[in-house]
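K.L.:
Give the three-dimensional model of this entry:
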Amino acid sequence: MTPSAEDLLAVARLYWGADEAYRFRQDPSPEDLRYEALWAEKNAERPRWGAFVKTLRKALPSCDAWDYAPGLANPSFGVVVYPHQEQDMMRPQTRWTVAGYLSILAPLYTVHCVRRVFLGKHLMESKVFLGPAPLELRDIADTIARHIEADYGATALPLEVAQTPVPLYVNFMKPPETMLFHALFTSEPGNIL
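P.N.:
From the prediction side, this is the model:
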């Protein structure tokens, strides 16, 4: 069963500040200290996550899958999956990425998609899709979700709960833009390579 938005906000408050009192200070906030301690504990699980990513590579042979767990930057382990696509440097090319995140704050996960349009190497447009995956990516998203559920026993965070605004400062996100999604998974869902 998915915890309520109120329960998840209570968890998030342990790790993210409700103000910017420590933003320009040398010493860490109590939330920072708890977050760093939790990551120090969770780092022991990195080899297991690496094995999980290798399993996904085998389950998705028409894609490239990579570990995306940038340490303290995100409160989650992440995997990014790139469907193989042909490239034409003369026309705009749409490239999709499917990202899966396993929160370290609660037994929850999410899968979202990022669409980028390039002309050659120049990024022309980028858009994040937090809701259901586009039809052509649904099998990939479902495979990631099934594997996270099977390997970690995590539950998908429903979109309506993920989009709950929270009065917290999460990395560069600040109220009123901050959502539970940012506090539990990543403050920059489109910032994946």
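
K.L.:
switch to C-alpha atoms for all contacts and neighbour counts from now on
P.N.:
Will do.

K.L.:
Show me where this structure has its helices.
P.N.:
5-13, 30-42, 46-59, 138-152, 159-162, 180-184 (DSSP state H).

K.L.:
One more, please, to line up against the first structure:
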Amino acid sequence: MSSSLEQLITIASRYWPSNRNGDYRPGQQISPEARRLHELWEQEIKNINRWWAFLDELRGELPGFSIGDATATPDACFRCVVYPDKGRPLPDLHWVVVGCVSIIAPVYAVYGVQFEDREKTRVFRAMDFELQQSEIKTPAEVIARRVEAEFGFTRLPREMAQMPVPLFVQWKEPPETTLFHALFTNEPENIP
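P.N.:
Predicted coordinates:
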């Protein structure tokens, strides 16, 4: 099922406030949007076995890679990471493939995160929705194919993902907030 930009913004606005007052504030009740997201997570967590089975299928289809769960609440998605196995030498700059399945809309995203290892510290370098680098193309294609087969979701086009939205998503606020942040995570580069 394909959703229009307007439909996706409407859906996201049910879970993220359009003003700063809708955000969490100490000593006060949470916003109606935050309450809806929390209730949705309560529902989705009951089906976590489906996500774990999906990760197991990825492991079977991607030998030579380490696959992990990167899901974190209050993000609006289940998220997985695919790393090259540590047994082989890695370049100074390398990529990780991330797959996200939204819990608020029938869409998913796959992107790459490039980072540099410096003395036991990872330094973020770039994020990429195009996924044309040879080392990330195959795992990205496998993730996309498996998400579509397992969940029946549609891939969110890059142009829509990068569209600014008037919503406050955790630490992102307009004009920096994008539809990607609202449907998935406000920290796409923050991976384990």
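
K.L.:
thinking again about what came up before, so of the helices of structure 1, which one's packed in deepest?
P.N.:
helix 180-184 (a mean of 27; mean count of other C-alpha atoms under 10 Å).

K.L.:
average gap between it and structure 2?
P.N.:
Overlaying structure 2 shows helix 180-184 of structure 1 at a mean distance of 0.4 Å from the equivalent residues (mean C-alpha distance after the TM-score superposition for structure 1).

K.L.:
returning to what we had before: so which of the helices of structure 1 is nearest residue 118 of structure 1?
P.N.:
helix 138-152 (22.0 Å; C-alpha to C-alpha).

K.L.:
Who are the packing partners of the closest one?
P.N.:
helix 46-59, strand 93-103, strand 108-119 (3 or more C-alpha pairs under 8 Å, 6 or more residues apart in numbering; DSSP states H and E).

K.L.:
want to try JSON lines for these, with distance to residue 151 of structure 1 as columns?
P.N.:
Putting those into JSON lines (distance: least, C-alpha to C-alpha, whole Å) gives the following:
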{"stretch": "helix 46-59", "distance to residue 151 of structure 1": "8"}
{"stretch": "strand 93-103", "distance to residue 151 of structure 1": "11"}
{"stretch": "strand 108-119", "distance to residue 151 of structure 1": "12"}
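
K.L.:
and of the ones you listed, who's closest to residue 133 of structure 1?
P.N.:
Per C-alpha to C-alpha, nearest to residue 133 of structure 1 of these: strand 108-119, 6.3 Å.

K.L.:
list the contacts for the nearest residue to residue 112 of structure 1 once chain neighbours are set aside?
P.N.:
Sequence neighbours aside, residue 130 is the residue nearest to residue 112 of structure 1 in space, at 4.9 Å (criterion: C-alpha to C-alpha, 6 or more residues apart in numbering). By C-alpha atoms under 8 Å, 6 or more residues apart in numbering, the residues touching residue 130 of structure 1 are 111-113, 159.
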